[in-house]
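Peer 1: Have a look at this prediction, sequence included:
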Amino acid sequence: MNNKIEKILNSDYIISFGSFLAQDNEEVKEAIIQTIAKKNAEFIYMHPIDNIDLKVYYSQLIKYEVGSEEGIASLLLETFATSPSSKIQGYLEDLDIGYISAESSAGEEEFEEAKEKSEEKTSKSLLVGRDITTHERAENIVKILAAIKKYTDLDVICLDEKTQKAVDSCEDENLEEVEELDSYNGTVVYTIFDEENCQKLVGSQSFARIAKIQNKDEVYLNFNGQKVKKEFIINEDLYGTVALCPIETDNISFLAENYRYKQVRIEKA
């Protein structure tokens, strides 16, 4: 059993942040389900896309805007920090909580509720997914996560090994101000690794309406002068306007580069 799975199994409070868990790591998902059953663990799921596979397991969903992970990380630090250094305290005092909450669509009361759920728990974990690793503000997010690890009772567990090493070794407390959020309007896709369905694009009825496409349409995803052909499939269990875009693990197209969310132009093939 690897160390990350062991930590999850020993937790009685888990926040999942920046990972569409069902597709990102089946082993981690199963470990969370197991610890919920055995230890009555509290599970908070934080992501822009609700996850039907986890709905019966999480006790709270904090749904935030695509791209706002830096702001969400700062809100987690502000919520859970105890006895931070003067440098981190200064950063927290300067945070515009109202602005970040409004921009990220994650209310202060949601974080207060998450904090309340943690109060009777003894082994708490913050599970950090690959959305953070590929974020353009990843460097500052890593510094915020390092502060969370140091000044809260949350054990920071990163699914990506490189990010874990960066968090574990980070001693830089010069946290930068949360950058203004880019808007992801229109048709946005989220890449997941799924060899079996890599020719498909899976979205909700809402996504289909915005993209002006229908179930089983052949479509092109256009991004920065590049295009990829997919078959669009409506999934009634998906909500919102972000579609899932399965790719192979060795994919070298624009879909596998940089941030996992892409604002694309969709045209029928």
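Peer 2: Ah, there it is.

Peer 1: contacts, neighbours, all on C-alpha from now
Peer 2: OK.

Peer 1: what's near enough to touch residue 187?
Peer 2: If you count contacts by CA atoms under 8 Å, 6 or more residues apart in numbering, residue 187 has them with 207, 210-211, 241-243, 263-266.

Peer 1: Let me know how buried residue 78 is, in neighbour terms.
Peer 2: Counted with other CA atoms under 10 Å, residues neighbouring residue 78 total 21.

Peer 1: check contacts around residue 178.
Peer 2: Residue 178 touches 70-71, 74, counting by CA under 8 Å, 6+ apart.

Peer 1: Among those residues, which ones are in strands?
Peer 2: The subset of those located in strands under the criterion DSSP state E is empty.

Peer 1: Can you flag the buried ones in these?
Peer 2: Applying a neighbour-count criterion of 16 or more other CA atoms under 10 Å, the buried members of the contacts of residue 178 are 70-71, 74.

Peer 1: Which parts of this structure are helices?
Peer 2: Per DSSP state H, the chain has helices spanning 3-9, 21-24, 26-39, 69-80, 86-94, 97-104, 108-118, 130-133, 138-151, 161-169, 205-211. These are given in chain order.

Peer 1: Switch these over to TSV; also include distance to residue 233.
Peer 2: Below are those laid out as TSV (distance: least, CA to CA, whole Å):
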stretch	distance to residue 233
helix 3-9	33
helix 21-24	17
helix 26-39	23
helix 69-80	28
helix 86-94	44
helix 97-104	28
helix 108-118	33
helix 130-133	24
helix 138-151	32
helix 161-169	33
helix 205-211	9
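
Peer 1: For residue 199, which of the ones you listed is the nearest?
Peer 2: Of all the helices of the chain, the one in closest proximity to residue 199, counting by CA to CA, is helix 21-24 (15.9 Å).

Peer 1: what about that closest one, distance to the chain center?
Peer 2: If you compare the mean C-alpha spot of helix 21-24 with that of the full chain, they lie 11 Å apart, counting by CA atoms, centre = their mean, to the nearest Å.

Peer 1: That one packs against which elements?
Peer 2: With contacts defined as 3 or more CA pairs under 8 Å, 6 or more residues apart in numbering; DSSP states H and E, the packing partners of helix 21-24 are helix 26-39, strand 188-193.

Peer 1: Put this next to the previous one:
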Amino acid sequence: MVKKQFIEALNQSTKEQFAFTCKGFDLIICVGTLPSRHDTTLLKRLSESEAQLVYLFTMEDQALIPKSSFFSRYEVGSEEGIFALLSKSFLKGVKLPESIQSYFEELDEGYISAESNLGEEEIEEIESLYQEAKNVLLVLGDDVIRHPKASNIAHLAGLIARYGKAKLFVVGAISEEIIEANTKSVLEEIADLKSFDGVVVYQCPVINKEEENSLIGSAQFQMAAKVQSGDKINVTINQEVYPRTFVRDDSLKGVIALMPCAKADSSYPYHVVKIVKAEVQ
């Protein structure tokens, strides 16, 4: 249901604005997904594509970074601001309805850029790639669909497809889920960024069964959480306690740990957590 509502909020008047393949594009902009975890088929398609790749996410996907023409790490929770910056940038010079034009004119780009950690120079670099491209694919990942402001993100992404030159690829969607709509998108003010200060974990799909009992983090995360590889720990999320073993992975960077889960709910997958070492029995 969450995905269906998101697709409807993209507000596309024709199914032709959606794509289910990465072929035939010379620029792919991928936002809000960790393909090596969420969709290995997508990872394969992106890796094999000859298109230039702009990859925007909260952490590096080591399987995708070598392929990326441009990578930027944005702040957790800032996807709405990212799409506001991208849509305004891509639609510069395009004739838009007066209400949308006014919305972009009133956008506080400096504040959004600072809060999201996507700088003005980076936006200009992405815009340059977009303007040079003939066929653009905008890949919308799970984090975007599950964001608290998913509806407004969809409105903004939908504008890029409706008035720009991008097609939309909703990760995990099938053609039967695509909904045609032709309503007026009422854009909302960009919400202040929720604080994710502290120890943060990212709930993601498991690759193998053993991972269900692990919390996987970088050397930086290990220092921030004050744990050692192999430590038995309890991870508390919203008063629910998850027993885990901390596993250090030196291929990871940053201070967000992966928390593989066999079953994921529809909520935003990042959490500020409390981690304590389990008592030895």
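Peer 2: Ah, there it is. Owing to the predicted nature of the structure, the values given are computational and were not obtained by experimental measurement.

Peer 1: about what we covered before: what would the contacts of residue 178 of structure 1 look like in TSV with distance to residue 48 of structure 1?
Peer 2: Written out in TSV, the entries for those read as follows (distance: CA to CA, whole Å):
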residue	distance to residue 48 of structure 1
70	13
71	13
74	17
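
Peer 1: Can you get me the centre-to-centre distance for the longest strand along structure 1 and its chain?
Peer 2: The strand spanning the most residues in structure 1, taking DSSP E as the definition, is strand 226-234. Relative to its parent chain, strand 226-234 of structure 1 has a centroid offset of 23 Å by CA atoms, centre = their mean.

Peer 1: same deal with stretch 200-212 of structure 2?
Peer 2: Going by CA atoms, centre = their mean, the spacing between the C-alpha centre of stretch 200-212 of structure 2 and its chain's C-alpha centre is 17 Å.

Peer 1: do stretch 144-154 of structure 1 as well
Peer 2: Here the centre of mass of C-alpha atoms in stretch 144-154 of structure 1, compared against the chain's by CA atoms, centre = their mean, lies 17 Å away.

Peer 1: Repeat that for stretch 152-171 of structure 1.
Peer 2: The chain centroid and the centroid of stretch 152-171 of structure 1 are separated by 15 Å under CA atoms, centre = their mean.

Peer 1: Name the residues of that stretch that come out as buried.
Peer 2: Within stretch 152-171 of structure 1, the residues that qualify as buried are 152-159, 163-164, 166-168, counting by 16+ other CA under 10 Å.

Peer 1: Export these to JSON lines and append columns for distance to residue 55 of structure 1.
Peer 2: Putting the buried residues of stretch 152-171 of structure 1 into JSON lines (distance: CA to CA, whole Å) gives the following:
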{"residue": "152", "distance to residue 55 of structure 1": "27"}
{"residue": "153", "distance to residue 55 of structure 1": "26"}
{"residue": "154", "distance to residue 55 of structure 1": "23"}
{"residue": "155", "distance to residue 55 of structure 1": "24"}
{"residue": "156", "distance to residue 55 of structure 1": "23"}
{"residue": "157", "distance to residue 55 of structure 1": "22"}
{"residue": "158", "distance to residue 55 of structure 1": "22"}
{"residue": "159", "distance to residue 55 of structure 1": "21"}
{"residue": "163", "distance to residue 55 of structure 1": "27"}
{"residue": "164", "distance to residue 55 of structure 1": "27"}
{"residue": "166", "distance to residue 55 of structure 1": "31"}
{"residue": "167", "distance to residue 55 of structure 1": "29"}
{"residue": "168", "distance to residue 55 of structure 1": "31"}
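
Peer 1: and the alignment partner in structure 2 of residue 236 of structure 1, what does it touch?
Peer 2: In structure 2, the residue matched to residue 236 of structure 1 (TM-score structural alignment) is residue 250. Contact partners of residue 250 of structure 2, counting by CA under 8 Å, 6+ apart, are 217-219.

Peer 1: For those residues, which ones persist in structure 1?
Peer 2: Checked against structure 1 using both residues aligned by TM-score structural alignment, their matches' CA atoms under 8 Å, the contacts of residue 250 of structure 2 keep these contacts: 218-219.

Peer 1: from the contacts of residue 250 of structure 2, which single one is nearest residue 110 of structure 2?
Peer 2: The nearest one, if we look at those relative to residue 110 of structure 2 and count by CA to CA, is residue 218, at 31.0 Å.

Peer 1: re the thing from before, which of the helices and strands packed on helix 21-24 of structure 1 sits most buried?
Peer 2: Most buried of the helices and strands packed on helix 21-24 of structure 1, by mean neighbour count (mean count of other CA atoms under 10 Å): strand 188-193, with a mean of 21.

Peer 1: Matching residue 261 of structure 1 against structure 2, which residue comes up?
Peer 2: The alignment partner of residue 261 of structure 1 in structure 2, by TM-score structural alignment, is residue 270.

Peer 1: ok, now which ones touch the aligned residue in structure 1 for residue 113 of structure 2?
Peer 2: In the superposition onto structure 1, residue 113 of structure 2 corresponds to residue 101 when matched by TM-score structural alignment. Contacts here follow CA under 8 Å, 6+ apart; on that basis residue 101 of structure 1 touches 71, 107-108.

Peer 1: For residue 173 of structure 1, see how far away residue 101 of structure 1 is.
Peer 2: With distances defined as CA to CA, to the nearest Å, the gap from residue 101 of structure 1 to residue 173 of structure 1 amounts to 23 Å.

Peer 1: Spit out the contact partners of the residue nearest to the match of residue 261 of structure 1 when sequence neighbours are not counted.
Peer 2: In space, and not counting its chain neighbours, residue 270 of structure 2 is closest to residue 202: 4.7 Å by CA to CA, 6 or more residues apart in numbering. Residue 202 of structure 2 is in contact with 256-259, 269-271, counting by CA under 8 Å, 6+ apart.

Peer 1: Now, the residues you listed that are in strands?
Peer 2: When the contacts of residue 202 of structure 2 are checked against strands using DSSP E, the ones located there are 256-259, 270-271.

Peer 1: Tell me which residue of structure 2 matches up with residue 198 of structure 1.
Peer 2: Per TM-score structural alignment, the equivalent position to residue 198 of structure 1 in structure 2 is residue 212.

Peer 1: Identify the residues contacting that match.
Peer 2: Listed by CA under 8 Å, 6+ apart, the contact set of residue 212 of structure 2 reads 206, 259-262.
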